[in-house]
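*Asks:* predicted model, plus sequence, below.
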Amino acid sequence: MKKPIQKSSAEPSAPRRIHKYAFARLTRICAEIQRGGYPTKADLARLTHRTPRTVQSDLRALENDWDAPLAFDREQNGFYFTQPDWRLPRVNLTEGELLSFFTAERLLRRVADVTEIRLVRSALRNLAALLPEEVNVDLTALEQAISFAPEPAADVSPQTLRQLAEAATHRETLRIEYFSPHKNERTEREVNILIVHNWMGEWYAIGWDVAKQDYRDFHAGRILKLTRTQRSFTPPPDWHPQSYLKPGFGMFRGGAPVTVVVDFDAYQARYARERSYHDTQQREELPEGGLRLTFETTDAALAQVARWVMQFGAHAEVIEPATLRQMVRKEIKQMQELYSHKPSGYPEG
């Protein structure tokens, strides 16, 4: 399906036709160059899992077809953009296409993991690469859907997701009615949605709470009512999606940085080697087949890390920090007390 290309005086017109795989690859290449690390052609080839020759063609396309201000720094031995704020022109999905994406994503979580569904999942994963930058999708969870989800994802209306995505894309303030299970109350607030983020199959609207004057994560399934205000907003100057999403663990973040070290025994290590649990994770092989996993998070996320570690039972041990070890020890003690006697109402014997 042909997608309309956004055109403006500030951005060059994008080529009329481009394969979705190529566009996704160009997006990754641009993002890596914009990080400011002066990547080489070999670096970009490893990043995109393509040959240096293919990357060379991509770089040439960026210059010739997309008018990218691309240059090579001989001292740094890598590529950079002479205009740091240059962005690859967006491929805009129509309102119907955006709604179709969210509807398909919702339906795929209700079906069996048969061959045909896996093929559709793969196609949906490729379509995700064309979503606006304000819609952030956990592609791994999306492709695996129900099969590897730790629990069923909360149901969210595709219409709600479409409205959130459009508000984020067009920078329009929304008035929402939101239910907080932690406080067991409904509140009405105005929010500037900055990004719609999918994590482990759950959709979140991350935005700026106008009244609280701070960032907030709203579970899309708990938004009871959504109203347009017709007022536009400008994102905070310190807003950077990846800088916001990367710290913490899952959707838990905040507080001081902390290093987590977890050891898996030989049994669990076989599975842990196949998984990526955190963007900052580092692996270290241990004697007798074990595996040590080290990653950076924040102290406000440690309770969630403790719940994650405990799913592996005796096959995983927290090494650092001491605070996390104490959390797990306390939880184990409470569980021992809970299971040291028969459930109430059941006869002894």
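*Replies:* Happy to help now that I have it.
*Asks:* when you work out contacts or count neighbours from here on, use the C-alpha atoms and nothing else.
*Replies:* Noted.
*Asks:* tell me how far residue 62 lies from residue 169.
*Replies:* Plainly put, residue 62 is 24 Å away from residue 169 if you go by C-alpha to C-alpha, to the nearest Å.
*Asks:* go on, residue 179?
*Replies:* With distances taken as C-alpha to C-alpha, residue 179 is found 24 Å from residue 169.
*Asks:* what do you get for residue 64?
*Replies:* Relative to residue 169, and taking C-alpha to C-alpha, residue 64 is found at 27 Å.
*Asks:* give me the more crowded residue out of the two.
*Replies:* residue 169 (18 against 10; other C-alpha atoms under 10 Å).
*Asks:* in the helix or strand hosting that one, what counts as buried?
*Replies:* For residue 169, the host element (DSSP states H and E) is helix 158-170. Neighbour counts over helix 158-170 (16 or more other C-alpha atoms under 10 Å) mark 158, 160, 161, 162, 163, 164, 165, 166, 167, 168, 169 as buried.
*Asks:* can you tell me the SS state at the residue nearest to residue 217 when sequence neighbours are not counted?
*Replies:* Distance criterion C-alpha to C-alpha, 6 or more residues apart in numbering; nearest residue to residue 217, sequence neighbours excluded, is residue 206 at 4.5 Å. Secondary structure state of residue 206, per DSSP: H, G, I helix; E, B strand; the rest coil, is strand.
*Asks:* contacts only, for residue 206.
*Replies:* By C-alpha atoms under 8 Å, 6 or more residues apart in numbering, the residues touching residue 206 are 193, 194, 195, 196, 197, 215, 216, 217, 218.
*Asks:* now intersect these with the strands, please.
*Replies:* 193, 194, 195, 196, 197, 215, 216, 217, 218 (DSSP state E).
*Asks:* how about the helices in the stretch 101-250 of the chain?
*Replies:* For the stretch 101-250 of the chain, the helices defined by DSSP state H, counting those that start in this stretch occupy 115-128, 139-144, 158-170, 241-245.
*Asks:* returning to that earlier point: pipe the contacts of residue 206 into CSV and attach neighbour count and distance to residue 127 per row.
*Replies:* Shown next, in CSV, are the contacts of residue 206 (neighbours: other C-alpha atoms under 10 Å; distance: C-alpha to C-alpha, whole Å):
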residue, neighbour count, distance to residue 127
193, 29, 22
194, 30, 21
195, 22, 18
196, 28, 16
197, 24, 16
215, 18, 29
216, 16, 28
217, 17, 25
218, 20, 25
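*Asks:* this is the comparison structure:
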Amino acid sequence: MNDTLMRHWRMLREVPRYPRRISTAELKQRLAAAGFETTLRTIQRDLIKLSGVLPLLADDSKPQGWSWEAHAPQLDLPMLEPQAALVFHLAERYLQPMLPASTLEYLLPWFRTASGVLDSQGNGLSAWRKKIRVLAPGQPMQPPVIDSEVQAVVTQALLLNKRVAVTYRARGAKEDKDYEASPLGLVVRDQVIYLVCTLREYQDIKQLVLGRMRSAKLLDTQARGLEGFDLDQYIAQGEFGIPLESGRKIKLIANFDRSVATGFIERPLDINQVVDEINEKTVKLTATVLDTREIRRWLLDFGELAVVIAPQSLRNEMMEIINRMNKNYGL
């Protein structure tokens, strides 16, 4: 195959989508690493020529940076198959109520391509778009607004293992503060994106909400890693479950009306949970769970259809909450 065509393909794959950018010097390095030796002048000439027929953008920075247009269609070789297009459409439906709009924007080119492929089909696949809906659990809420450039910088910092300078306003604060963060991971929970990180030279782990970041700047400084840190272990400790005592587990025993038991029977709270029949109207749930505020909210959601039996401390706490609610309602 023609070497120039191969080089062009490789080069186009290295160009990111706006607002990210790549300089011609960096392109030259990446092409060389892939086995394509060329000059800066040739790369610049090729990009200018390709921008005449493709949605490529050049900025006025020095050195000059190149990007695909933000809403450019996704360039796929070979063309997206109808079955793959259907999967992308299902993913769009599923992710829409779960992820912030700024995250979904990065996937829009694939979603648009998938919609176009489905619309062109005459075998009934296009009808699926009108027949599938995905509903979010609980009360529908609007996702937080995240600055797309902030998210792009934070993501890039995580990928490159670099520090990032952020301007951040904590919950309840009246003023912004500047932080230098070393990213450890990103966690998406209930449409909120959290940057798990350390600040400056400290070792304690923090969670910064991307929606509260006013600005972000990628730094050349290497991120400060934590020896032995594992994101899955960090989450398993209950750090995103608002634990009352980090990592503490309790043996929950509660009676439930049989009419609401299907949910935790089909989706167990614990792999070792046990559901026993008490009588024709009541079942008893026994499960080991993290001692979190979420488990209390989950139990309260059932109202009078759930009664905590053990541990006694949790039973007493639930009784206090119910008594306070009665007072608030004048009962």
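*Replies:* Ah, there it is. Fair warning: this is a prediction, and the values are worked out from it, not measured in the lab.
*Asks:* after superposing, what score do the chains get?
*Replies:* Remark: TM-score between the superposed chains equals 0.54 [TM-score structural alignment, normalised by the length of the second structure]; 215 aligned residues with a C-alpha RMSD of 3.7 Å.
*Asks:* hang on, the earlier thing: and of the contacts of residue 206 of the first structure, the nearest to residue 136 of the first structure?
*Replies:* Comparing the contacts of residue 206 of the first structure against residue 136 of the first structure with C-alpha to C-alpha places residue 197 closest, at 4.4 Å.
*Asks:* quick check: the aligned residue for the closest one in the second structure?
*Replies:* With the correspondence set by TM-score structural alignment, residue 197 of the first structure lines up against residue 187 in the second structure.
*Asks:* quick one: its match and residue 302 of the second structure, what's the gap?
*Replies:* From residue 187 of the second structure to residue 302 of the second structure the distance is 28 Å (C-alpha to C-alpha).
*Asks:* in stretch 321-328 of the first structure, what's buried?
*Replies:* For stretch 321-328 of the first structure, burial by neighbour count (16+ other C-alpha under 10 Å) applies to 324, 325, 328.
*Asks:* ok, back up a step: trace the residue nearest to residue 217 of the first structure over to the second structure, please.
*Replies:* Matched by TM-score structural alignment, residue 206 of the first structure corresponds to residue 196 in the second structure.
*Asks:* gap between that match and residue 169 of the second structure?
*Replies:* 16 Å.
*Asks:* wait, which of the ones in strands among the contacts of residue 206 of the first structure is closest to residue 45 of the first structure?
*Replies:* Checking those against residue 45 of the first structure with C-alpha to C-alpha, the nearest one is residue 197 at 27.5 Å.
*Asks:* residues contacting the aligned residue in the first structure for residue 177 of the second structure?
*Replies:* Counting by TM-score structural alignment, residue 177 of the second structure lines up with residue 187 in the first structure. By C-alpha under 8 Å, 6+ apart, the contact list for residue 187 of the first structure reads 177, 178, 179, 180.
*Asks:* of the residues you listed, which are still contacts in the second structure?
*Replies:* Among those, the contacts conserved in the second structure (both residues aligned by TM-score structural alignment, their matches' C-alpha atoms under 8 Å) are 177, 178, 179.
*Asks:* contact partners for the residue lying closest to the first one once chain neighbours are set aside?
*Replies:* With sequence-adjacent residues excluded and distances taken as C-alpha to C-alpha, 6+ apart, residue 177 of the first structure is closest to residue 188, at 4.4 Å. Taking C-alpha under 8 Å, 6+ apart as the definition of contact, the neighbours of residue 188 of the first structure are 175, 176, 177, 178.
*Asks:* tell me the one among the residues you listed nearest to residue 319 of the first structure.
*Replies:* residue 178 (38.7 Å).
*Asks:* what's the match for the closest one in the second structure?
*Replies:* Residue 178 of the first structure maps onto residue 168 in the second structure, by TM-score structural alignment.
*Asks:* and that match, how far from residue 326 of the second structure?
*Replies:* Relative to residue 326 of the second structure, and taking C-alpha to C-alpha, residue 168 of the second structure is found at 39 Å.
*Asks:* hmm, back to that, okay if I get the contacts of residue 206 of the first structure as JSON lines plus distance to residue 282 of the first structure?
*Replies:* Listed next are the contacts of residue 206 of the first structure as JSON lines, based on distance: C-alpha to C-alpha, whole Å:
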{"residue": "193", "distance to residue 282 of the first structure": "33"}
{"residue": "194", "distance to residue 282 of the first structure": "30"}
{"residue": "195", "distance to residue 282 of the first structure": "28"}
{"residue": "196", "distance to residue 282 of the first structure": "28"}
{"residue": "197", "distance to residue 282 of the first structure": "25"}
{"residue": "215", "distance to residue 282 of the first structure": "29"}
{"residue": "216", "distance to residue 282 of the first structure": "29"}
{"residue": "217", "distance to residue 282 of the first structure": "27"}
{"residue": "218", "distance to residue 282 of the first structure": "30"}
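*Asks:* what number of residues are in the vicinity of the match of residue 178 of the first structure?
*Replies:* By the criterion of other C-alpha under 10 Å, residue 168 of the second structure has 21 neighbours.
*Asks:* how about the nearest residue to it, chain neighbours excluded?
*Replies:* Spatial nearest neighbour of residue 168 of the second structure, excluding adjacent residues (C-alpha to C-alpha, 6+ apart): residue 213 at 4.5 Å.
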